[in-house]
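1. What follows is a predicted protein model with its sequence.
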Amino acid sequence: MSARKRARDIGLDFPGVPGHFNAITDVPGVKVGYTTIIEGEGPVVIGEGPIRTGVTAILPRGTKEKMQPVWAGTYSLNGNGEMTGMHWVNDGGYFLSPICLTNTHSVGMAHHATTKWMIEKYKEQFSEHHLWAMPVIAETYDGLLNDINGQHIKEEHVLSAIHSAKSGAIAEGNVGGGTGMICYEFKGGTGTSSRIVELNGEQHHVGVLVQANYGIRDWLTVLGVPVGKHLTEHKILSKEQGSIIVIIGTDIPMLPHQLKRLAKRAAIGIGRSGSPGGNNSGDIFLAFSTANQMDIPQLLEDKLTMTFVNDESFDPIYEAVCQSVDESVINAMIAAKTMSLVKPFGKKAHAIDHEKLLKVMKQYTR
């Protein structure tokens, strides 16, 4: 896929200082990979297509040779969705797997394939110890644009996304798990952004990746401007029926309870573009830190030591999260391409028109 423009490329002046790539991959060690499937046109025929779906894989510690805990916290603003592994993250404070994002009816396959990858990748650890794999898999619904009931995601698609994970600049819009997603009744999908946070003179990063599939047009707000009230063409929903998954990564050392608080701030981030957290939306968030690297707990001694940030230093970190989430959502829409609906057939999820958007922004001196 050729590079698509992003919010800053068209002149939207989001606050905060982004990292080099303005992506979750600005967090050192984090890699992201995609599998994107776009096949067929026309009305949906279950099991045959059209297919517009995929998998996004986030590897918080890249492809290290041994499993290490990734400290984490979760928050569900509205629970009409799924993220596996949350119970253990909430109790244990960590996870060990890649994070995979896909469509609602492919969570099981993604979980199965990610487990297989973990067992093969960390064969020695699994063979020598009684370890368990509990992957983090999350979803949003792409049934308006994809034959979701055909369950076209297979094991090889999940493994391909994991194996293709890389650092650096990553694609947005109609890619990976975000391929068939709709946001504020425009074409949505995958978006990312990051911020630099300075603590004690040392630079750290907060990075975000979203799978944006939520909201109705009237709610849409960009940098405080009620864009949705002006761009009223091509509406396709009578009420919200999507979701958003937000993944927040950082290299700032935090304890799990602090990461849970960080995950909560994603709610403020998605609210900046207008969402009230609708009833039919699964607004589910996870925050992780790549700091405090250590062996798996089963192999450690009774007492452990972790470094963590003073709670009194969190305000600029919270601000970085809110800014990055907001920009990630808009990046997803700016990068997306128009796609035909499969149900009901005959309509399209139009990409947001950059020129019309900027015209509205100028009316409000933005």
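-> Okay, I see it.
2. Every contact and neighbour count from this point should use C-alpha atoms.
-> Noted.
3. Could I get the full set of helices for the stretch 1-150 of the chain?
-> Taking DSSP state H, counting those that start in this stretch to define them, one finds helices in the stretch 1-150 of the chain at 86-92, 107-121, 123-128.
4. let's bring in a second model and compare:
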Amino acid sequence: MTSPSSSSTRPRLADLGVAPGAFARGSENAITDVPGVRVGHATLHGDGLHTGVTAIVPDALTARRRSLPANLSVGNGYGKLVGATQLRELGALETPILLTSTLSVFRVADALLGHVLATPAHAHTTTLNPVVGETNDGFLSDIRRRAVGEEQVVAALEAAASGPVAEGCVGAGAGTVALGYKGGIGTASRVVDVAGTPCTVGALVQTNFSGTLRIAGVPLPAEELLTDDPAEPVGNSCMIVVATDAPVDGRQLGRVANRAVFAMRGVGADYAQGSGDYAIAFSVHDPATGGLAADDELSPLFAATMDAVEEALINSVLTAETTVGREGQTAHAVPIDRVRERLARAGVV
């Protein structure tokens, strides 16, 4: 069955009282704080499935503007990222970005392609580069059924909205595992001055990787905080999407995407051999409104990106709820009371 987008009632990092660092959080503390960026989910829970699709939709893609500056960072290329080579070669994003389950990625890409080609702006298009990323939710979901397809893609795209973003066990994060706990979808944002102009950078992540959770430098090992055995991800990967309205081009966005992958280490990722760790960065800045930032003006944007991604990664774990898989496998939610206790003991909150 397909469930509507719904947000976890569990706390986010900001709710725990952890300060944002050098840059303020955006109004929703989400990727949707970037103007014109919307997010939608379609989720499948039940009948052996915990899976889905998440859509990141930039409204700046129009009939007049057929691509946005974008780029890609490959931390470790053990994955199935459709559209990767052209994204890197041309530094351009032509479609919404969809995230899903590993074995559903090709059906999702075909459905996204069909959806975009059916729009009036693409009535005569003969080449198009859909961008679809994935992580492996096979620990909790019957991944071989390849259950995510056109119905869910259309539902996620039609549900895409601005404002608060549902996190945790929704969309592409329904069946994922991270750092020994239940993982999922997380998001965050920062407001930063770039070349004398206030800008926003937002991140959305799909977490399914191993390591030892850290929040503000405080270790929170699943082996110690859980009374049950930690969950180990299958496929061991992470997808990161960074959006900004900063005046940057495709080449510079490659540098932004690199910083997004770097941020995984701050939350305790071990970058295992089989981990597919990718970051896609794009900008909605309209070049008609002004020139580009110089490279030596980008350091604040880099720092804000790492802060936003790190918080999004943490939010994906904090908001995720305990989930029982198709054969009884269980990914446990991180115990919030024990997290609060350790953060307080360390003087973080």
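-> Looks like it came in fine. Keep in mind that what you see is a predicted model, and the values were worked out from it rather than measured.
5. ok so, going back, so which of the helices of the stretch 1-150 of the first structure gets nearest Ile270 of the first structure?
-> helix 86-92 (20.4 Å; CA to CA).
6. and the closest one, how far from the chain's centre?
-> The chain centre lies 19 Å from the centre of helix 86-92 of the first structure; the measure is CA atoms, centre = their mean, to the nearest Å.
7. Name the residues of that helix that are buried.
-> By 16 or more other CA atoms under 10 Å, the buried positions in helix 86-92 of the first structure come out as Met86, Val89, Asn90.
8. now that helix: which residue numbers in the second structure?
-> Aligned by TM-score structural alignment, helix 86-92 of the first structure corresponds to residues 84-90 of the second structure.
9. Return the mean post-superposition distance for that stretch against the first structure.
-> Following superposition, stretch 84-90 of the second structure is found to deviate from the first structure by 1.2 Å on average (mean CA distance after the TM-score superposition for the first structure).
10. longest strand of the second structure?
-> Using DSSP state E, we find that the single longest strand of the second structure is strand 197-208.
11. In the first structure, what range does that strand match?
-> Using TM-score structural alignment, strand 197-208 of the second structure corresponds to residues 202-213 of the first structure.
12. quick one: that stretch to the second structure mean distance?
-> Mean deviation for stretch 202-213 of the first structure: 0.7 Å (mean CA distance after the TM-score superposition for the first structure).
13. Show me how far that stretch is from its chain's centre.
-> 9 Å.
14. List the buried residues in it.
-> His204, His205, Val206, Gly207, Val208, Leu209, Val210, Gln211, Ala212, Asn213.
15. and the nearest residue to the first one once chain neighbours are set aside, what does it touch?
-> Looking back up the chat, that one is His204 of the first structure. Excluding its sequence neighbours, the residue lying closest to His204 of the first structure (CA to CA, 6 or more residues apart in numbering) is Val197, at 5.1 Å. With contacts defined as CA atoms under 8 Å, 6 or more residues apart in numbering, the neighbours of Val197 of the first structure are Gln203, His204, His205, Val206, Pro316, Ile317, Ala320.
16. Take those residues and lay them out in JSON lines including distance to Gly33 of the first structure.
-> Output for the contacts of Val197 of the first structure, formatted as JSON lines (distance: CA to CA, whole Å):
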{"residue": "Gln203", "distance to Gly33 of the first structure": "26"}
{"residue": "His204", "distance to Gly33 of the first structure": "23"}
{"residue": "His205", "distance to Gly33 of the first structure": "20"}
{"residue": "Val206", "distance to Gly33 of the first structure": "19"}
{"residue": "Pro316", "distance to Gly33 of the first structure": "29"}
{"residue": "Ile317", "distance to Gly33 of the first structure": "26"}
{"residue": "Ala320", "distance to Gly33 of the first structure": "24"}
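17. Of the residues you listed, which is the nearest to Pro50 of the first structure?
-> Of the contacts of Val197 of the first structure, the one sitting nearest to Pro50 of the first structure (CA to CA) turns out to be Val206, at 36.8 Å.
18. Now for the closest residue to the closest one other than its chain neighbours: which residues touch it?
-> Nearest in space to Val206 of the first structure, with sequence neighbours left out and distances taken as CA to CA, 6+ apart, is Thr250 at 4.5 Å. Contacts for Thr250 of the first structure were tallied using CA under 8 Å, 6+ apart; they are Val27, His204, His205, Val206, Gly207, Ala287, Phe288, Ser289, Thr290.
19. quick check, nearest of those to Asn103 of the first structure?
-> Ala287 (20.5 Å).
20. what's the counterpart of the closest one in the second structure?
-> In the second structure, Ala287 of the first structure lands on Ala281 (TM-score structural alignment).
21. again with Val136 of the first structure
-> Aligned counterpart of Val136 of the first structure in the second structure: Val131 (TM-score structural alignment).
22. Would you mind measuring from its match to Ala312 of the second structure?
-> 21 Å (CA to CA, to the nearest Å).
23. When those two are compared, which one has more neighbours?
-> Ala312 (30 against 24; other CA atoms under 10 Å).
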